[in-house]
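K.L.:
Pasting a predicted model and its sequence here:
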Amino acid sequence: MALEWVVVGAAAGAEAVMVILLTLPVGNPLRKGLISGSRSLLKPFLSVVPFCLFLILDIYWKHDARPRCKLTGEACTAAELLRYQKAVVKSQRNGLLVGAALVFYWLLYSVTHMVARMEKLSERVEKLENQE
């Protein structure tokens, strides 16, 4: 099960790096390469979305099937209580990782299309200036 979290973490990291690179002010040839690279990565990174939805269901199932151990009511040993708390923290961490992967994909998609449109508009402005 740890491999799927490594994959989601790597995808979220790659998406974050691409968003940062797209928003940096760089030269025109490098920007065109970044735009084409991020456009080509959008389709493979789209597979992250259903994978994250599956992982959200996995988190929910583990949360629902986890034995409850509260301080009041049931008699829990210290080891059981510690195990329960670790499981809660782990599921919260995994939920944040899934959320970050989905948000970074949405940012990468939005920023890529915005930057590509800005490049097309700047090319149109240059053509109009050259015609006059």
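P.N.:
Perfect, thanks for sending it. Residues are numbered from 1 along each chain as shown.
K.L.:
make it CA atoms for all contacts and neighbour counts henceforth
P.N.:
Fine.
K.L.:
out of everything not next to it in sequence, what's closest to the residue sitting nearest the centre point of the chain?
P.N.:
Nearest to the geometric centre of the chain sits residue 101, at 1.5 Å (Cα atoms, centre = their mean). Distance criterion Cα to Cα, 6 or more residues apart in numbering; nearest residue to residue 101, sequence neighbours excluded, is residue 12 at 4.4 Å.
K.L.:
take a look at this one as well, against the first:
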Amino acid sequence: MALQWVILTYVVASEAVVALLLTLPYPKMLKRRLVSLFSLVVQPALFIVPFSGFHLLDIYWKNEHRLECTAEICTVDERDRHDKSIYKAQRNVILCVTATLLYWCIHSICKYNKKIEMLEEGEKRSKDE
């Protein structure tokens, strides 16, 4: 499971970089090329939504079936292990939600920029007539 969380971490980091690149001001030609490049990548990157969803369900299932260490017979090590697993689960939930939200942001930014481009072309055509 650790490899999947590493992959998800790298995906979130790359999505954050892409979102940053898409929101920086560039000249029109460079902006168009970046948007067209990332919009080609957005559709295959849709795998991140079910991937994150599966992991969220996995975290939920593990949380529901986790052994509670609340009795007095629990040792300090067992309580520390229990607390550590809770913190890791919370971190992983934040990671899954962030991956999905960043994907949605990138998709929305690309869609918004393409819409602006289409409106500019329509305005240009109407001026030429």
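P.N.:
It's in. All of these numbers come straight from a predicted model, not from anything done at the bench.
K.L.:
what's the TM-score here?
P.N.:
The TM-score (TM-score structural alignment, normalised by the length of the second structure) is 0.92; 129 aligned residues with a Cα RMSD of 1.4 Å.
K.L.:
follow-up on the earlier one: list the contacts for the residue nearest to the centre of the first structure?
P.N.:
Contact partners of residue 101 of the first structure, counting by Cα atoms under 8 Å, 6 or more residues apart in numbering, are 8-9, 11-12, 15, 48, 52.
K.L.:
Now distance to residue 80 of the first structure and secondary structure too, for those, in JSON lines please.
P.N.:
Below are those laid out as JSON lines (distance: Cα to Cα, whole Å; DSSP: H, G, I helix; E, B strand; the rest coil):
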{"residue": "8", "distance to residue 80 of the first structure": "29", "secondary structure": "helix"}
{"residue": "9", "distance to residue 80 of the first structure": "29", "secondary structure": "helix"}
{"residue": "11", "distance to residue 80 of the first structure": "34", "secondary structure": "helix"}
{"residue": "12", "distance to residue 80 of the first structure": "33", "secondary structure": "helix"}
{"residue": "15", "distance to residue 80 of the first structure": "38", "secondary structure": "helix"}
{"residue": "48", "distance to residue 80 of the first structure": "34", "secondary structure": "helix"}
{"residue": "52", "distance to residue 80 of the first structure": "29", "secondary structure": "helix"}
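K.L.:
And the helices in the second structure?
P.N.:
2-23, 28-42, 48-64, 76-128 (DSSP state H).
K.L.:
So which elements touch the second one?
P.N.:
For helix 28-42 of the second structure, the contact count by 3 or more Cα pairs under 8 Å, 6 or more residues apart in numbering; DSSP states H and E identifies helix 2-23, helix 76-128 as packing neighbours.
K.L.:
How about the aligned partner of residue 15 of the first structure in the second structure, nearest residue that isn't a chain neighbour?
P.N.:
Alignment note (TM-score structural alignment): residue 15 of the first structure maps to residue 15 of the second structure. Residue nearest to residue 15 of the second structure in three dimensions, not counting chain neighbours: residue 102, with 6.1 Å by Cα to Cα, 6+ apart.
K.L.:
so how much does stretch 114-125 of the first structure differ from the second structure once superposed?
P.N.:
Once the two are superposed, stretch 114-125 of the first structure sits an average of 1.4 Å from its aligned residues in the second structure (mean Cα distance after the TM-score superposition for the first structure).
K.L.:
buried residues in that stretch?
P.N.:
For stretch 114-125 of the first structure, a neighbour-count test (16 or more other Cα atoms under 10 Å) marks 115-116, 119 as buried.
K.L.:
What of stretch 22-42 of the second structure?
P.N.:
22, 31-32, 34-35, 38-39, 42.
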